[in-house]
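Student: Here's a sequence, model it:
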Amino acid sequence: MDQGVFPAVRPRRLRSTPAMRRLVAETRIDPAQLVLPLFVRDDIVEPTPLQSMPGVVQHTFDSLKGAVAEAAEVGLGGVMLFGVPADSAKDASGSAATDPDGVLNAATRLVASEVGEALVVQTDLCLDEFTDHGHCGVLAADGSVDNDATLVRYRDMAVEQARAGSALLGLSGMMDGQVAAVRAALDADGFEHVAILAYAAKYASAFYGPFREAVGSTLRGDRKTYQLDPANGREGLREALLDVAEGADVVMVKPALSYLDLVAEVSAAVSVPTWAYQVSGEYAMIEAAAANGWIDRERAILESLTSIRRAGAEAVLTYWAVEVARTLKGL
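Tutor: Predicted coordinates:
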């Protein structure tokens, strides 16, 4: 037979065995690249499962201790804390967010004392969980979100979270100038060492639905005047560059899977780490499809995380962080 009919190049050689595939893998996931979001609520006596996010709960302070201890045990990079106050504690300005004894600040002190040496303790810096209207900022007289008045609240929140022991503040509100405002407040109060994670390209996404249950959202209306339009990629890159110029130590793209192009573009353009948040809707879709037997759950989880890493995210916030870490370690 004419030898010319056979392929001269055979890429399949590098896929021939599990050992070979492992050796030549271009993208890897390490537990230290994963951050676990955690919800803590102050008016419950036992962990409360979330219907829309199987396997995820709103924690009590006691169960939070166990969750962060497990996160440290499996070698995660960090935890991101979200506080869920009682409805009675919510008001128009989100005053519970700056209460030193409020749920998020109290939880931060607890976690920092328990695992602050082993994990990067991170806190969500946004008002939506704390306001009775559910928006990420304070409202003007016409009902719109007042950007600059909100920055004042963010500055106060930042200082309280830093005092509580947060090592990395997650600025998720998408207010113009929020990074510069928070950086100035932290530095003025002697918290130069506290880092800022800017949710730089955070989109007004349909994939946040289950998260609203997790934080007991009371949102009226939508967030389209401050979160990004899903149609706009260049705008997301612009936001990331602005945040870096204002002093962000890390930038985030959120959601992850529908915005892998943004993860790649931002990662290539900035000089600071780029992270991505695998959000509640992404989690819920895989869990629901797997529960119906339509996909292989474990493979889908690992494939989704690998794609986010492959796009350029150096760390990923994911609700599967502990489970994936155990799988990677063979536990």
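
Student: Please make it C-alpha for all contacts and neighbour counts, starting now.
Tutor: Noted.

Student: Not including adjacent chain positions, what is the nearest residue to Pro100?
Tutor: Glu160 (6.4 Å; CA to CA, 6 or more residues apart in numbering).

Student: so who does Ala149 touch?
Tutor: Counting by CA atoms under 8 Å, 6 or more residues apart in numbering, Ala149 touches 137-138.

Student: any idea how far it lies from Thr131?
Tutor: 14 Å (CA to CA, to the nearest Å).

Student: follow-up on the earlier one: so the residue nearest to Pro100 versus Asp99, what's the distance?
Tutor: Counting by CA to CA, the gap from Glu160 to Asp99 is 8 Å.

Student: try Leu14
Tutor: Leu14 is 57 Å from Asp99, by CA to CA.

Student: Tell me which residues of the longest helix that the chain contains come out buried.
Tutor: For the chain, the helix with the greatest residue count under DSSP state H is helix 147-164. Counting neighbours by 16 or more other CA atoms under 10 Å, one finds that the buried residues in helix 147-164 are 147-148, 150-164.

Student: what's the next secondary structure element after it?
Tutor: strand 168-171 (DSSP states H and E).

Student: Can you give the distance of that following strand from its chain's centre?
Tutor: 10 Å (CA atoms, centre = their mean, to the nearest Å).

Student: One more sequence to fold, the one below, so I can look at both together:
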Amino acid sequence: MKILGKYPSLRMRRNRKSDWVRRLVSENNLTVNDLILPIFIREGKNKVESIKTMPGIYRHSVDKVNYIVDKASKLNIPLLAIFPQTPNIKKNPLGTEAFNENNLVCQTIRKIKKNNPKIGVMCDVALDPYTDHGHDGLLKNKEILNDETVKILVRQAKLQAEMGCDILAPSDMMDGRIGAIRKMLDKNNFKNVQILSYAAKYASSFYGPFRDAVGSKKKLKGNKKSYQMDYRNSDEALREVALDIKEGADFVMVKPGLPYLDIIKSVKEKFKIPVFAYQVSGEYSMITSAIRNEIFHKDSIIEALMSFKRSGASAIVTYFALNIAKKIENNL
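Tutor: Got it, this is the predicted structure:
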């Protein structure tokens, strides 16, 4: 990059001298259209339960879900992501609660679409909220079975599409599941249902609070390194993304977010496809705890989210979505 001009005729600080000019020349901006709000659902009636490891985040019973959905709708947040805390009594080795049409996710989709039909709904396609071993797939002799799991995931995805889900988001990291789900959708006249592939999902230590939220942490036997990506690898992420695009993904996800900005940038530059970033539970809890203990300033929330936009993310799944949407609405 060739720089034209030199000091003192060129003074870079001139374009930083006032708020109005900083806003005028900003290269990236965060809007409400960039935000995806995750919602945790639990069983019961009239329940709003705090999540200890995620300060300020709650699980809502289905009858209470419209409280938070209405907030999101009024703030014009375009998309919600639904995650269930399945009771242990309903978990088993095969995760069969995933294709119960009255499970928490299905009830929630129906309720949201009845009361807020214009807001988008995204559903997680994976078995970890439903298995008694906490893995995303079927477990046999300490091995996660790929092809057998894909068949189950297709069944789960079909049910979610039938309930009215707008975006199916397979987060399981099984090989071939995007193609199998797209084939099922096309065959069953769900051609307009979109797929957000968790194409570059890394085996990360930043997922801990989320696993608390959905109740899989204490159930998890072993780790997920045999199917989630090795955090030492970057070229592998590009191969994963390329395969999922060929199989029919409409968007791709990079997860976690902040430690993987290089991956977001590489995927966006190479494929020119919408790339979503997931600011995961560990990132949220780390920033929140630092703010509450006066280690970080609260502006660190915006700074972190802006880093996703700067790296090329089209949208961000973030537990800060309501908070940030309010700030944007008030021009703060």
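
Student: that older thread, what do Glu160 and Asp99 of structure 1 both touch?
Tutor: In contact with both Glu160 of structure 1 and Asp99: Asn105, using CA under 8 Å, 6+ apart.

Student: need the helices for structure 1, in chain order.
Tutor: So, for structure 1 - with DSSP H - the helices run 18-24, 61-73, 103-115, 147-164, 178-188, 209-214, 234-246, 260-269, 280-291, 297-311, 321-329.

Student: can you list the ones you listed in a markdown table and add distance to Ala8 of structure 1?
Tutor: A markdown table is the format used below for the helices of structure 1 (distance: least, CA to CA, whole Å):
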| stretch | distance to Ala8 of structure 1 |
| --- | --- |
| helix 18-24 | 20 |
| helix 61-73 | 49 |
| helix 103-115 | 55 |
| helix 147-164 | 60 |
| helix 178-188 | 54 |
| helix 209-214 | 51 |
| helix 234-246 | 42 |
| helix 260-269 | 33 |
| helix 280-291 | 40 |
| helix 297-311 | 29 |
| helix 321-329 | 36 |
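
Student: Nearest approach to Leu81 of structure 1 belongs to which of those helices?
Tutor: Of all those, it is helix 103-115 that lies closest to Leu81 of structure 1, at 7.3 Å by CA to CA.

Student: how about the closest one, which residues of structure 2 does it hit?
Tutor: Alignment of helix 103-115 of structure 1 against structure 2: residues 104-116, by TM-score structural alignment.

Student: Can you pull out the residues in contact with the matching stretch?
Tutor: Contacts for stretch 104-116 of structure 2 (CA under 8 Å, 6+ apart): 41-43, 62, 65-66, 69-70, 73, 82-84, 86, 101, 119, 121, 123, 160, 163-165.

Student: could you flag which of these are buried?
Tutor: Members of the contacts of stretch 104-116 of structure 2 classed as buried by 16+ other CA under 10 Å are 41-43, 62, 65-66, 69, 73, 82-84, 86, 119, 121, 123, 160, 163-165.

Student: still on that earlier bit, roughly how far is the match of helix 103-115 of structure 1 from the heart of the chain?
Tutor: With CA atoms, centre = their mean, you get 19 Å for stretch 104-116 of structure 2.

Student: swap in stretch 70-80 of structure 1?
Tutor: That offset, for stretch 70-80 of structure 1, works out to 14 Å (CA atoms, centre = their mean).

Student: burial measure for Ala195 of structure 1, as a count.
Tutor: Each residue near Ala195 of structure 1 was counted by other CA atoms under 10 Å, and the total is 20.

Student: Check the spacing between the closest residue to it other than its chain neighbours and Cys136 of structure 1 real quick.
Tutor: Excluding its sequence neighbours, the residue lying closest to Ala195 of structure 1 (CA to CA, 6+ apart) is Leu168, at 4.7 Å. In this view, Leu168 of structure 1 and Cys136 of structure 1 are 19 Å apart by CA to CA.
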